[in-house]
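Q: Below: sequence and its predicted model.
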Amino acid sequence: MGVEVNGIVGLLLLVANVWAIISIVQSSAGTGSKVLWSVLVLVLPVLGLIIWFFAGPRSKAS
């Protein structure tokens, strides 16, 4: 019954980072750009996710 808020926030951040990495890999950007964006999101989880959301490559339109 002692679920901590930090654990929930950490889980949400993990899910958001996985979603970002999948979206980066599926984008039409070059391989180098994909690697750099992925490293940014992995090294700086919160800041990298925010920067990617506003400036990162978009996934391919279906």
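A: Sure thing, it's come through. Numbers count the residues shown, from 1 in each chain.
Q: Every contact and neighbour count from this point should use C-alpha atoms.
A: OK.
Q: pretty sure Leu13 is in contact with Val46, am I right?
A: Yes: using CA atoms under 8 Å, Leu13 and Val46 qualify as a contacting pair, with a distance of 7.5 Å.
Q: Let me know how buried the closest residue to Lys60 other than its chain neighbours is, in neighbour terms.
A: In space, Lys60 comes closest to Ser27 once its chain neighbours are excluded; the distance is 5.2 Å by CA to CA, 6 or more residues apart in numbering. The number of residues packed around Ser27, counting by other CA atoms under 10 Å, is 18.
Q: Second structure for comparison follows:
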Amino acid sequence: MGSTFNGLVGLIILVLDIWAIINVLKSGVGLGPKILWILLILLLPVLGLIIWAIAGPRGGGSGFAPR
């Protein structure tokens, strides 16, 4: 049962990371900040997702990274 739960948690994190990357790509920030955000999300899946949720670029182009 434990491995099933761990697999489900891993799948949820993967889906959320993919969703975050798609949102970064659709944001209005420049190419450099997009690459940095995507690398952060890929290299630190859970922590990167949390940081992106708090300070990441949004669809309107606002966020941590300057345009």
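A: Now that the structure is in, tell me what you want to look at. This one's a predicted model, so the numbers in the text were calculated from it and none came from an experiment.
Q: Would you pull the TM-score for this pair?
A: The TM-score (TM-score structural alignment, normalised by the length of structure 1) is 0.90; 60 aligned residues with a CA RMSD of 1.6 Å.
Q: ok so, going back, report the contact partners of the residue nearest to Lys60 of structure 1.
A: For Ser27 of structure 1, the contact set (CA atoms under 8 Å, 6 or more residues apart in numbering) comprises 34, 57-60.
Q: Would you quantify the distance from it to Val18 of structure 1?
A: Distance, Ser27 of structure 1 to Val18 of structure 1, using CA to CA, to the nearest Å: 14 Å.
Q: Phe53 of structure 1 now?
A: With the distance defined as CA to CA, Phe53 of structure 1 ends up 13 Å from Val18 of structure 1.
Q: try Gly48 of structure 1
A: According to CA to CA, Gly48 of structure 1 and Val18 of structure 1 sit 12 Å apart.
Q: Of these two, give the one with the bigger neighbour count.
A: Neighbours per residue (other CA under 10 Å) separate Gly48 of structure 1 from Val18, with Gly48 holding more: 19 against 15.
Q: burial measure for Ile35 of structure 2, as a count.
A: Other residues within reach of Ile35 of structure 2 by the criterion other CA under 10 Å amount to 14.
Q: Would you check how far apart it and Ile21 of structure 2 are?
A: For Ile35 of structure 2, the distance to Ile21 of structure 2 under the criterion CA to CA works out to 10 Å.
Q: And the residue nearest the centre of structure 2?
A: Note on structure 2: the residue nearest the mean C-alpha position is Ala20, at 3.6 Å, using CA atoms, centre = their mean.
Q: Which elements pack onto the helix or strand hosting Leu39 of structure 2?
A: Taking DSSP states H and E as the definition, one finds Leu39 of structure 2 inside helix 31-43. Other elements packing on helix 31-43 of structure 2 under the criterion 3 or more CA pairs under 8 Å, 6 or more residues apart in numbering; DSSP states H and E are helix 2-26, helix 45-55.
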